[in-house]
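1. Okay, predicted coordinates and the sequence, questions at the end:
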Amino acid sequence: MSDKKIKICHVTYDMRIGGTEQVILNLILGTKDQFNHQVLCIESPLGPFAKKLIDEEINIQSLTRKPGFDIQLLQQIRQYIMNEEIDILHCHQYTPWSYGVLACIGLKTKVIFTEHGRFYPDSISFKRKIINPLLSLVTAKITAISHATKEALITYENLSKEKIEVIYNGIEKLKFHNTETEKLDSLKEKLDLNSNDFILGTIARFDPIKNHEMMIRSIAELNSEGLSCTLILVGDGENKQQLESLIDQLNIREKVVMTGYQPNPKYYFKLFDVFLLTSFSEGTSMTLLEAMSLGLPSIVTDVGGNPEIITHNKNGIVIPSNNTDSLKKAIRSLYDNTRIKCQLSSNAMDDFNKFFIANKMNQRYSNIYKDIVNG
């Protein structure tokens, strides 16, 4: 085993653009010199991140999961594991884990389960509370992306806290070069932003769980109270029509910019004075980490992994969930307050480099891979 690379197969839903998929991508690209990585998706189409992996000559394949419990899918995964002589099956999210564990029964392949986040509101399934401890017996390691996620696995999934290790998501630091200034200026001109406005923004799918409505209502009230604020919403999704209706209802169309989906949204971060994350539930937000990597002050709700990443009044501001008055107060505290903004900015960048850069995450998983194969 020591003379060849450990063969790791990542089992996931697909490789669309999302937090789970970003973690898999970063982990593979960051450790591909140490390990032989492969990806097996249980749904199709593969998604945009798949192309990046294919370009790096990473073997990636997709299967087609049928509704209900798919026995054929289970057999296909098992056959793949045996054909490829997989050492570690790294399952991302619950459904890939349940299929992956069952597929590995009786094989030498070790199983890792990573929980990337929870549905909102969370709930207990009697069936899972019975089955999960049994699945855990065939699982070498369980990881969670935050302590809040770990607690959810203990409370709702009946998994042992001793077996769960917290590994925060890690990303590559966003970088800008001097040659990109022209692109940024062009974007400012395109969006027709008021140069005197305080710019608040977020990058997230338009989903009710993200609570964009609170941002929109806060911006409307702050502007009516005499502050000059613009809100930039980068993203798209099922809640778009409701958000547009609310913007029109509040008559603030000139103060809210909706950019639509952006495949490379990093330039928008450079437009923001403050990054907002007002979700009802979060694991470890990748866009929050991206904002921190640029030293952006952030205002986040006190849910999930947010308060584990943002320390109130140190590297950002933490507010109660779904509380418009608290959001307005936080925005006011940063409005035209250069000293506080600079302090939060510096601390955010420092904390990112200490805890959330991709190398930190990659090293933690690399140690697990080696330990469970060689231990």
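-> Arrived safely, thanks for sending. Numbers count the residues shown, from 1 in each chain.

2. rest of the way, CA atoms for contacts and neighbours
-> OK.

3. hey, where'd the strands end up in this structure?
-> Secondary structure of the chain (DSSP state E): strands located at 7-12, 36-41, 59-62, 88-92, 110-115, 141-144, 164-166, 198-203, 229-234, 256-260, 274-277, 298-301, 317-319.

4. Which strands and helices lie in contact with the fourth one?
-> The one in question is strand 88-92. Applying 3 or more C-alpha pairs under 8 Å, 6 or more residues apart in numbering; DSSP states H and E, one finds that strand 88-92 contacts strand 7-12, helix 94-104, strand 110-115.

5. In TSV, list the ones you listed along with mean neighbour count.
-> Formatted as TSV, those follow (neighbours: other C-alpha atoms under 10 Å):
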stretch	mean neighbour count
strand 7-12	23
helix 94-104	21
strand 110-115	23
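
6. so can I have TSV of the ones you listed showing distance to Thr338?
-> Compiled in TSV, the helices and strands packed on strand 88-92 are given as follows (distance: least, C-alpha to C-alpha, whole Å):
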stretch	distance to Thr338
strand 7-12	44
helix 94-104	44
strand 110-115	39
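
7. Number of residues surrounding Pro182?
-> Wrong residue type there; residue 182 is Glu, not Pro. Neighbour count for Glu182, taken as other C-alpha atoms under 10 Å: 10.

8. and if you look at Asn264?
-> For Asn264, the number of neighbouring residues by other C-alpha under 10 Å comes to 7.

9. here's the one I want to compare it with:
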Amino acid sequence: MAKIKVVHIITLLELGGAQENTLYTCEHLDKNKFDVMLLCGKGGILDAQTKNIRIYFVKELMREICPFYDLIAFIKIYKILKKEKPDIVHTHSSKAGIIGRWAAYYAKVPLIIHTFHGFGFNDEQNYFVRKIYILAERLTAKITDKLVAVSYENISKGLKNKIGNELQYTMIRSGIKLQDYQIDIDFEKKKKEFGLKNEHIVGMIACFKKQKAPLDFIKTAKSVCAEKPDAKFILVGDGVLRKRIEAEIKKLNLEKNVILTGWRKDTNEIIKIFDVFVLTSLWEGLPR
């Protein structure tokens, strides 16, 4: 019997739940039943984890909205889908979700699925920008066979904004590899990597973007350090707000208290040395 050909499409393989779960799905779908491919933008920290996955990189597929590059990305994705003739296209993330589903629709892919790992619109956005995002999701839902959400709250939010109908939705919770966190580490050695000994450590792991509100983490550090001058704050991650975070650290004289690690692949070990874990997100699809 012929295998079912599935193409997963995601904007960028940056560090995050949507990206890690998409990779995990691609790797672990039954290879006796499914022929799986991944299509994404280039330059994500998780690109190196695609060695065992058949992949197409479309460099024009990026997070930022740019009509010129978005059109090129659409055309390239359309051509790839026409060439591969998949039975199913499954999109993830807002940008890839819109472009990928319309490319699949015009390429006459039989089944189109989209997973909401969270929504591209939120209450913090400009009113008109938010309405444009919602309208785009409403229109694209009309060409989508199935909408997957990672929480019931996401389904409720989608229906409230008239994105799809109740019969289109199904809920599949996001997951993590528990075995990656059920480990023993050398605490002193791990702390020494960051120049730490017995200080109290407050930590956060996140992409440096508005949704995660990393600047609130820095302001919190200032308040805590006013009472506990020896407290240390570790911020794991990177992103578009990096320079603003660095400027805020300097402005608040927190250079000795806040450690920026950049992207790390050993977050399962780093989290073990935190005395307190903080997540300052303004909203989440499903915080893992």
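-> Here it is on my side, so go on. Since this is a predicted model, take the numbers as computed values, not measurements.

10. picking up where we left off before, to Arg128 of the first structure, which of the strands of the first structure lies closest?
-> Between Arg128 of the first structure and the strands of the first structure, the shortest separation by C-alpha to C-alpha is 14.7 Å, and it involves strand 110-115.

11. on average, how far is the closest one from the matching bit in the second structure?
-> Compared with the second structure after fitting, strand 110-115 of the first structure has a mean deviation of 0.8 Å; criterion: mean C-alpha distance after the TM-score superposition for the first structure.

12. between the lengthiest helix in the first structure and strand 110-115, how big is the angle?
-> For the first structure, the helix with the greatest residue count under DSSP state H is helix 358-374. Helix 358-374 of the first structure runs at 150 degrees relative to strand 110-115, counting by axes from the mean of the first three to the mean of the last three C-alpha atoms, to 10 degrees.

13. Okay, buried residues for stretch 164-182 of the first structure please.
-> Ile164, Glu165, Val166, Ile167, Tyr168, Asn169, Gly170, Ile171, Lys173 (16 or more other C-alpha atoms under 10 Å).

14. got the end-to-end distance for it?
-> Terminal residues of stretch 164-182 of the first structure lie 47 Å apart, using C-alpha to C-alpha, to the nearest Å.

15. So what's the gap between it and the chain middle?
-> Chain-centre distance of stretch 164-182 of the first structure: 13 Å, with C-alpha atoms, centre = their mean, to the nearest Å.

16. neighbouring contacts of that stretch?
-> With C-alpha atoms under 8 Å, 6 or more residues apart in numbering as the contact definition, stretch 164-182 of the first structure has outside contacts at 23, 26, 141-147, 150, 266, 284, 286, 289-290, 293-294, 355-362, 364.

17. Let's see that with 6 Å instead.
-> With C-alpha atoms under 6 Å, 6 or more residues apart in numbering as the test, stretch 164-182 of the first structure has contacts from Ile142, Thr143, Ala144, Ile145, Ser146, Ser293, Phe356, Ile357, Ala358, Met361.

18. can you check stretch 111-120 of the second structure too?
-> Against stretch 111-120 of the second structure from outside (C-alpha under 6 Å, 6+ apart): 18, 88-92, 94, 144-150, 285.

19. Among those, name the buried ones.
-> The buried subset of these (16+ other C-alpha under 10 Å) comprises 18, 88-92, 94, 144, 146-150, 285.

20. Counterpart of His58 of the second structure over in the first structure?
-> No, residue 58 of the second structure isn't His; it's Val. Residue mapping for Val58 of the second structure onto the first structure gives Leu63, with TM-score structural alignment as the criterion.

21. Can you give me the distance of its match to Asp70 of the first structure?
-> For Leu63 of the first structure, the distance to Asp70 of the first structure (C-alpha to C-alpha) stands at 11 Å.

22. picking that back up, kindly reformat the contacts of stretch 164-182 of the first structure as JSON lines containing distance to Thr278 of the first structure.
-> JSON lines is the format used below for the contacts of stretch 164-182 of the first structure (distance: C-alpha to C-alpha, whole Å):
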{"residue": "Ile142", "distance to Thr278 of the first structure": "28"}
{"residue": "Thr143", "distance to Thr278 of the first structure": "25"}
{"residue": "Ala144", "distance to Thr278 of the first structure": "22"}
{"residue": "Ile145", "distance to Thr278 of the first structure": "19"}
{"residue": "Ser146", "distance to Thr278 of the first structure": "18"}
{"residue": "Ser293", "distance to Thr278 of the first structure": "19"}
{"residue": "Phe356", "distance to Thr278 of the first structure": "20"}
{"residue": "Ile357", "distance to Thr278 of the first structure": "23"}
{"residue": "Ala358", "distance to Thr278 of the first structure": "25"}
{"residue": "Met361", "distance to Thr278 of the first structure": "25"}
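
23. which among the residues you listed gets closest to Gln343 of the first structure?
-> For the contacts of stretch 164-182 of the first structure, the nearest to Gln343 of the first structure is Ser293 (14.5 Å; C-alpha to C-alpha).

24. Near the closest one, how many other residues are there?
-> 23.

25. Met258 of the first structure too?
-> By the criterion of other C-alpha under 10 Å, Met258 of the first structure has 16 neighbours.
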